[in-house]
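Peer 1: Fold the following and give me the result.
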Amino acid sequence: MDVGTGAVLFDKAADEPTAPASLAKLMTAELVFRDLKSGKITLDTQFPVSEHAWKTAQGGASMFARLGSSIRVEDLLRGLIVQSGADAAIALAEGIGGSEESFAAMMNKRAGDLGMTHSHFIDCWGSPNSAQTVSARDLAKLAQHVIATYPDYYHFFGEKEFTWSKVRQLNRNPILFNEVNGDGLKVGNLPDGGFNLVGSAASGERRLIVVILDAKSAKDRAEEARKLFNWGFRGFEVKDLFALDEQVGAARVYGGAKAEVPLLTEAPVRLMTARGASERLTGKIVYSGPLLAPVEAGTTVARLKIYHGATLALDVPLKTGEAVELGDLSQRAKDAAFELGLQVFNKTLNYAFRSGRKATETATAQ
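Peer 2: Alright, predicted model coming up:
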């Protein structure tokens, strides 16, 4: 994904649910960042390490937090992100949500708010529970949101090592150490093999996000990430499709003083395309309509979807360009009659189609 445009340059099984492993900690980090940004907590706020947090980390990824100790949020974040410690994740979850269960509910609510439609979280650290799932597209959305929303805290993902309790651990994210000059985000490993990565790197004014799920080995994960970053930076160029507040289309309005309302872009619409590619771009406007009057100006009511072939490359919101007041009685009666006639027509057409199909099936059977 190109961060600046939101364009998906390449995808494969991008909406297929799979186990996140430690990538679940990205959502944990997002909720911590949100509370930091809002002022509910600070980096100096301290959270205790419960017996549950301490026990869960035994034999797995851990920041080696001592049972019963209290640790600053800043250090817990490094334990969460750099060392991928389950103890750090649970201490943060219990400190913010009161319990890991309550925090998991917060994670799912937040995932819904961010449009992560194929993700479901059971806990804050990424246990191998079959009900805990994410998708590559959802993780790219999450990474894009974190990068854009929390610039003051994104640097934690780029730290290459952290020492706690006299134990020095290196960040396991390979893009921090190879030629692509990556600066975040996280990796995760499944117990039965399957190596995951969400990474971001910048080159000049461009930034890319790469998501890899279920790689066969840590080596394959690192190599595929390197190839995708290099391909994305070298092989694409920007196309300006629509300017800010440019009209893209119109939406029908029911019962309004006007029959339609213009749909405008909420931001410049730019798309990354392969250099020299001749593949045709197609687009469509999607909304639930007709809209019911009155309609306020500046309201997000539709989405513009741009495709590269069969691949959804861009999905951006569209807003109403003006207000539409409630129409007079005659206009509303006219719209009601039109709507009723449309319903009758659809029912008649559907009946005719079913009757014709039945006749065809009967004739075939004879």
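Peer 1: all contacts plus neighbour counts: C-alpha atoms, from now on.
Peer 2: OK.
Peer 1: how far away is Gly184 from Ser200?
Peer 2: Distance of Gly184 to Ser200, given as CA to CA, to the nearest Å: 5 Å.
Peer 1: Looking at these two now, which is surrounded by more residues?
Peer 2: Comparing Gly184 with Ser200 by other CA atoms under 10 Å, the one with more neighbours is Ser200, at 30 against 26.
Peer 1: That one reaches Ala225, doesn't it?
Peer 2: No. Counting by CA atoms under 8 Å, Ser200 sits too far from Ala225 to count as a contact (9.7 Å).
Peer 1: shared neighbours of those two, anything?
Peer 2: Val210 (CA atoms under 8 Å, 6 or more residues apart in numbering).
Peer 1: Here is a second sequence; please produce its structure as well for comparison:
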Amino acid sequence: MKFRFAAAALATFAFGVVSAQAPAPQPAPAPATAAAAPVQIPPAPAPAVSKSWILMDYATGQVLAGENIHERVAPASITKVMTSYVVAAELKNGKITRDDQVMMSERAWREGGAGTDGSYSGFPVNQTARLEDMEKGMAIQSGNDAAIALAEHVAGSEEAFAALMNNYAAQIGMKDSHFVNAHGLPAEGHYTTAYDLALLGRAMVRDYPETYAYNKIREFRVGNITQPNRNLLLWRDPSVDGIKTGHTSEAGYCLLSSAQRGDQRLVAAVMGDVSERQRADDSLALLNWGFRFFETHRLYEPGKAVAQQKVWKGKADEVQLGVAQPLLVSVPRGRYEELKPSIDLPKQLVAPFKQGQAVGTVKVTLDGKVIAQAPLVAVQAVEEAGFFKRLWDAFWMWWKSE
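Peer 2: Now for the predicted structure:
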């Protein structure tokens, strides 16, 4: 009976059946601007002394090079990047404002002020300053006192703020980090990894670019005291725009850095180096190596179709699929043509679909490994069809499922 009913309808609906059975076009990378011969990539310039180090591609999170990247280390003042992230998140959530008056408490002044061995901002004790200025005192001058004051303002106490830090770190994916203070002075149970710091650097650039921009300011003045940013790379390379230095006797000299050249951005972390100059030398060597031997390509643009797929029970018979955000990928120079794109979609797509609704995934592989992926979304909405078309499509869905 099933076969006789289908056969009787074939002549009338043959076009619809062919359309339903036609495979969706596979996406293909945009043509390269110029073909380049593959480049033999030499080993990365590994820092000779650092306990751990990493070079990460910002666009994809791909680790381009590294050593002991998951080994727990003391983050020193790089901790303040996590503090900045929390403050920026609370600003976005409307919990605080940049014009808030932040008190430099006696505790913040005593534990992180000029009377300590660490770096300080110089805001007067028991007086207030704008939150934005306090942020700059922390990010640019690496003020421990400013970090504590901000923590107290946001969460009531530094201890409560540390809990926020750990919550946000988990959201970022920092699985091997734990924070107990806002400034990074040595404390039991306060640790991170080079890999986690690279993830934090990516998140800071991506999620809160306005706050991230404080890190490239070369100096900041509080009262009569002007202090320079300790990141020497800001003076050496104009493509470097952050991120943060750190130093304690336990941690050694550390640097979380990032640079952008064209569409390509890299993030590097060097932990446990021997001097301020050496951490800058080692970091810049890694960044230069990455920019020299890897290239970033913009594969797909938002709003443009990557593929199209048959839709059941819709007013339209097909849905165009694209990406919501630009999809970039970094590959060894000269290997762009070897990229292999593919799409993962449900076996059957049933209307309705809203514009921007996630439908599947586009993946790009090189040497059999996924190096970039993004959700596939409906470029245009597809409304639900009328009763009879839905009924007819339901029959053919049932028929094809047998």
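Peer 1: got the contact list for the nearest residue to Leu264 of the first structure once chain neighbours are set aside?
Peer 2: Of all residues not flanking Leu264 of the first structure in the chain, Gln247 sits nearest, at 4.3 Å (CA to CA, 6 or more residues apart in numbering). Contact analysis of Gln247 of the first structure by CA under 8 Å, 6+ apart lists 262-265, 321.
Peer 1: Going along the chain, name the helices of the first structure.
Peer 2: Using DSSP state H, the helices assigned to the first structure run over residues 24-38, 51-56, 73-81, 86-97, 100-113, 136-149, 218-234, 329-365.
Peer 1: Go through those and pick out the most buried.
Peer 2: Per-stretch averages of neighbours, counted by mean count of other CA atoms under 10 Å, single out helix 86-97 among these, with a mean of 27.
Peer 1: Please tell me which residues of the second structure that one aligns onto.
Peer 2: Alignment of helix 86-97 of the first structure against the second structure: residues 144-155, by TM-score structural alignment.
Peer 1: who's in contact with the matching stretch?
Peer 2: With CA under 8 Å, 6+ apart as the criterion, stretch 144-155 of the second structure contacts 80, 83, 87, 90, 96, 102-105, 108-113, 118-123, 131, 134-135, 137-138, 157-158, 161, 182-183.
Peer 1: what do you get for stretch 170-180 of the first structure?
Peer 2: Counting by CA under 8 Å, 6+ apart, 82-83, 158-162, 181-187, 197, 199, 201, 222, 225-226, 229-230 sit against stretch 170-180 of the first structure.
Peer 1: for the second structure, what's the longest helix?
Peer 2: helix 2-21.
Peer 1: What is the neighbour count of the closest residue to Val377 of the second structure other than its chain neighbours?
Peer 2: Leaving aside its sequence neighbours, Val377 of the second structure sits nearest to Ala358 (CA to CA, 6+ apart; 4.2 Å). Residues lying near Ala358 of the second structure (other CA under 10 Å) number 18.
Peer 1: Next: the one 4 residues further on.
Peer 2: Counted with other CA under 10 Å, the burial measure for Val362 of the second structure works out to 23 neighbours.
Peer 1: superposed on the first structure, where does the match of helix 86-97 of the first structure end up, distance-wise?
Peer 2: The superposed stretch 144-155 of the second structure is, by mean CA distance after the TM-score superposition for the first structure, a mean 0.5 Å from where its aligned residues fall in the first structure.
Peer 1: Identify the residues contacting the closest residue to Ala13 of the first structure other than its chain neighbours.
Peer 2: Excluding its sequence neighbours, the residue lying closest to Ala13 of the first structure (CA to CA, 6+ apart) is Ala136, at 7.8 Å. Neighbour list for Ala136 of the first structure: 13-16, 211-213 [criterion: CA under 8 Å, 6+ apart].
Peer 1: 7 Å instead, please
Peer 2: 14-15, 211, 213 (CA atoms under 7 Å, 6 or more residues apart in numbering).
Peer 1: In TSV: those, plus distance to Leu349 of the first structure.
Peer 2: Shown next, in TSV, are the contacts of Ala136 of the first structure (distance: CA to CA, whole Å):
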residue	distance to Leu349 of the first structure
Ala14	37
Asp15	35
Val211	46
Leu213	46
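Peer 1: What is the nearest of these to Tyr150 of the first structure?
Peer 2: Distance to Tyr150 of the first structure, by CA to CA, is smallest for Val211 among the contacts of Ala136 of the first structure, at 19.5 Å.
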